[in-house]
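*Asks:* build the 3D model from these lines:
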Amino acid sequence: MNAIVRQAGAPAATDSVTGPAPVIGLAVGRGTGPELATVFERVLAALTEGHPGGVELVRSDRLYHSYVSLRGEGDPAEIQGLTARDAEHYEEFCRSLAARGATAVFRTAINAQSLYLVRRRLRAVKVDLLREEGTSLLLVRDQAQGFYTGENEHAPGRLTRTLTFSQELTEAVIEHALGRARREWPDGRIDRIVMAYKFHLLDGAFDRWVAAAAERLGVPIEVYQPDTVNRNLIAHGLPERTLLIAGNEWADIMHVVLLDRFGSGRQENRCTENVCLDRGVAGLVEYQTVHGSADDLAGRDLVNPVATVRAAALVAERHVGVAGAVERVETALAELERDGVATADLGGRHSTTEVAYALLARLARTPALARNA
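*Replies:* Down below sits the predicted model:
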């Protein structure tokens, strides 16, 4: 096994011939997090077996709260304090990874309020490419501003949530989305660029910012209310290539609908990536399962590991340099589906461990391709 697991703050692993091992972060939340972290470690180790210098997997030394675990921690003020401490710790963990040259971290589900405090500070966007029969939708979710990133102030019988939008951050999100679209479609053709935000609530400032960015960047950008985007999607569908930049208030709710629309499978089987735009962590990508912490399944060996397995494959291929890792994993998952090896949520009768070991056995029978340079 070539993956070296260390706690955050431990000395870096170095090979005298190949130099420092690639550093990958691992952050674990409560609920089913510890079980899925084990799956991630094992699959990453299998995929990177034989990689020169190995892989250094740096695990955060804190087990972060889920929403369910927080509910038993006392009154709102105590919960707010724990939320803030989790956010501060995870932010510092991400910054420490970036300082060591890490480009990826896998995180299991944690409490959303802590998570979005970090996403605001690290200026994160979530990227998801959906495809069906020649049509591609690149969905870029603005996680750095808006309602999700607000902070709460408590008073007896009242809660005030304060949030911020800024022109500078809006332009940064647009520029990243355009850059990502040009990577996905190297010939440069983007048929339509749409932004879905509740801009009518922002006194005309937001759509003016977008218009200024569109003029500066030399691209047409259409800004719509989310309900208009929904209506147009139903009535007209999408052109072949659409870049959709969306406020998280709409995109989070609509994600499962878009997955269904594009025949992209169930949320429980998908992972996604979050890209940090803050200069201090630029280049760090956080991978996560789309599903939540599933606290009701914690410790029962019943959680679906497919999304975690896919995240391990993406990390191995994109960040360690293991060519063909995603294809190997997808082939193995297809074999498991064919053979009926699945957890109960997918209609199967197998445990998390049984699914993971069945997949590892199939990976062991398929040779790894040559590593990327």
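*Asks:* every contact and neighbour count from this point should use C-alpha atoms.
*Replies:* Noted.
*Asks:* for residue 90, pull up the helix or strand it's in.
*Replies:* In this structure, residue 90 sits in helix 76-99 according to DSSP states H and E.
*Asks:* need the contact list for the nearest residue to residue 68 once chain neighbours are set aside.
*Replies:* When the adjacent residues along the chain are set aside, residue 68 lies closest to residue 295, with 6.9 Å between them (CA to CA, 6 or more residues apart in numbering). Under the criterion of CA atoms under 8 Å, 6 or more residues apart in numbering, the neighbours of residue 295 are 30, 31, 32, 66, 68.
*Asks:* sequence B follows; please return its structure for comparison with A:
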Amino acid sequence: MKIAVLPGDGIGPEVTREAVRVLGALALPGMTLFEGDVGGIAYKRHGHPLPLETLTMAREADAVLFGAVGDPDCDALDRHLRPEQAILGLRKELGLFANLRPAKVFVGLEHLSPLRPEVAATMDLLIVRELTGDVYFGEKGVRAALDGSREGWDLMSYSETEVRRIAQVAFRAARGKDCRVCSVDKANVLETGQVWRDTVKDAAGSHPDIELSHMYVDNAAMQIISHPGQFGVILTGNLFGDILSDLASAAVGSIGLLASASMGDRPTRESVGQGLFGLYEPIHGSAPDIAGMGKANPMATILSAAMMLRHSFGLEAEAARIEGAVERALADGIRGGDLGGAHGTEAIGAAVLERL
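*Replies:* Reported below is the predicted structural model:
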């Protein structure tokens, strides 16, 4: 298992270090880690946020463990040289078309959610979002309207091939989430939505063990907040997935616990499982205001490492061990400042290791 570790900027190196310690404690045979520069630190050292040597390392790896990018010192640079362009470049160059974002309220933290505790306690879902199509990547422009005013336009489109590809990822992921997939679209008013729904239905024929349902996006937004326990995996497009994943994340109560994966269609080597290549990262940013202080919560990055073991390497038992260790640490009161606690980065990492 060749894993490229890209710590990045701000708190990225601190939280990534703890995730690497957890991976090392598992003593997995054949696991090799390589570290590279990315983001603001890469610009300062190499003159570009995504140097060729880092991109080459990522291409040659079976998975990427990513920290965070963002450096106030680089805010005045030309846009293509800013740290944030590194993650966009990696998504493009590595063909990462599927974003997986779990949203789970851990036992004992229900009070941190804006939802009622009894509702928050039922949230344990995974949003699978198509990442490279839809209106974000369609043709767009500005033209003159009939009355002479400016009119912006954006083309939303999905091909059957694109939909079928992301649907397969959702069905595969659902086997770890009670085999339930809810496909979210707007087929009642959008032709794109109708193609999406028809294609998902057709793709489901190859997965008879998966329970498939469909929901319009406006209803899905309401249901995530009112009855989140009904969802296992939510499958949706780029635009709707962008909105719904942030909605679900806010309902959890802290971004310090939220992992994510961006996956491509390049399989990992057969010798390490049947998973897809993925880039795994916490959803929080680089938090430069606390960088170097040892205050950051590394649990989201540790949980991202667990996602990597599950989805890229097929190591379900090892992934579950890490997640269980995090859950036990939280239950024992091990919490960072984002959760109202006083434990620092290394202390949280040590607590997870002890329970692992």
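*Asks:* just to revisit the earlier point, so which of the contacts of residue 295 of the first structure belong to helices?
*Replies:* residue 68 (DSSP state H).
*Asks:* any idea which of the contacts of residue 295 of the first structure is closest to residue 306 of the first structure?
*Replies:* The shortest distance between residue 306 of the first structure and any of these, using CA to CA, involves residue 32 and amounts to 13.4 Å.
*Asks:* ok, and the closest non-adjacent residue to the equivalent of that closest one over in the second structure?
*Replies:* The pairwise alignment with the second structure assigns residue 32 of the first structure to residue 11, based on TM-score structural alignment. Leaving out its chain neighbours, the residue that sits closest to residue 11 of the second structure by CA to CA, 6+ apart is residue 291, at 4.8 Å.
*Asks:* tell me how many other residues crowd the alignment partner in the first structure of the one you found.
*Replies:* Under the alignment (TM-score structural alignment), residue 291 of the second structure maps onto residue 298 of the first structure. The tally of other residues near residue 298 of the first structure (other CA atoms under 10 Å) stands at 16.
*Asks:* state the distance from the match of residue 32 of the first structure to residue 339 of the second structure.
*Replies:* Relative to residue 339 of the second structure, residue 11 of the second structure is positioned 17 Å away (criterion: CA to CA, to the nearest Å).
*Asks:* more neighbours: the two, which one.
*Replies:* Here residue 11 of the second structure and residue 339 are compared on neighbour count by other CA under 10 Å; more neighbours surround residue 11, at 29 against 19.
*Asks:* and the residue nearest to residue 11 of the second structure, which of the three is it?
*Replies:* Following DSSP: H, G, I helix; E, B strand; the rest coil, residue 291 of the second structure is assigned to coil.
*Asks:* shouldn't it be in contact with residue 8?
*Replies:* No - using CA atoms under 8 Å as the test, residue 291 of the second structure is too far from residue 8 to be in contact (11.6 Å).
*Asks:* strands of the second structure, start to end?
*Replies:* Listed in chain order, the strands of the second structure (DSSP state E) span 2-8, 32-35, 63-68, 96-104, 124-130, 140-144, 150-154, 180-185, 211-216, 233-236, 259-267, 276-282.
*Asks:* okay, buried residues for the second one please.
*Replies:* So the one you mean is strand 32-35 of the second structure. By neighbour count, with 16 or more other CA atoms under 10 Å as the criterion, the buried positions of strand 32-35 of the second structure are residue 33.
*Asks:* onto which residues of the first structure does that strand map?
*Replies:* Residues 56-59 of the first structure are matched to strand 32-35 of the second structure when aligned by TM-score structural alignment.
*Asks:* chain center to the matching stretch: distance?
*Replies:* 18 Å (CA atoms, centre = their mean, to the nearest Å).
*Asks:* what do you get for stretch 330-350 of the second structure?
*Replies:* A distance of 22 Å separates the C-alpha centroid of stretch 330-350 of the second structure from that of its chain, computed with CA atoms, centre = their mean.
*Asks:* do the same with stretch 124-134 of the first structure
*Replies:* 12 Å.
*Asks:* same question, stretch 189-198 of the second structure
*Replies:* Centroid separation between stretch 189-198 of the second structure and its chain, computed with CA atoms, centre = their mean, is 25 Å.
*Asks:* cool, and stretch 239-248 of the second structure?
*Replies:* 12 Å.
*Asks:* same deal with stretch 353-367 of the first structure?
*Replies:* Worked out by CA atoms, centre = their mean, stretch 353-367 of the first structure lies 24 Å from the chain centre.
*Asks:* ok, now stretch 45-63 of the first structure?
*Replies:* Taking CA atoms, centre = their mean, one finds the center of stretch 45-63 of the first structure at 19 Å from the center of the full chain.
*Asks:* pull up the distance across that stretch, start to finish.
*Replies:* According to CA to CA, stretch 45-63 of the first structure extends 22 Å from its N-terminal end residue to its C-terminal end residue.
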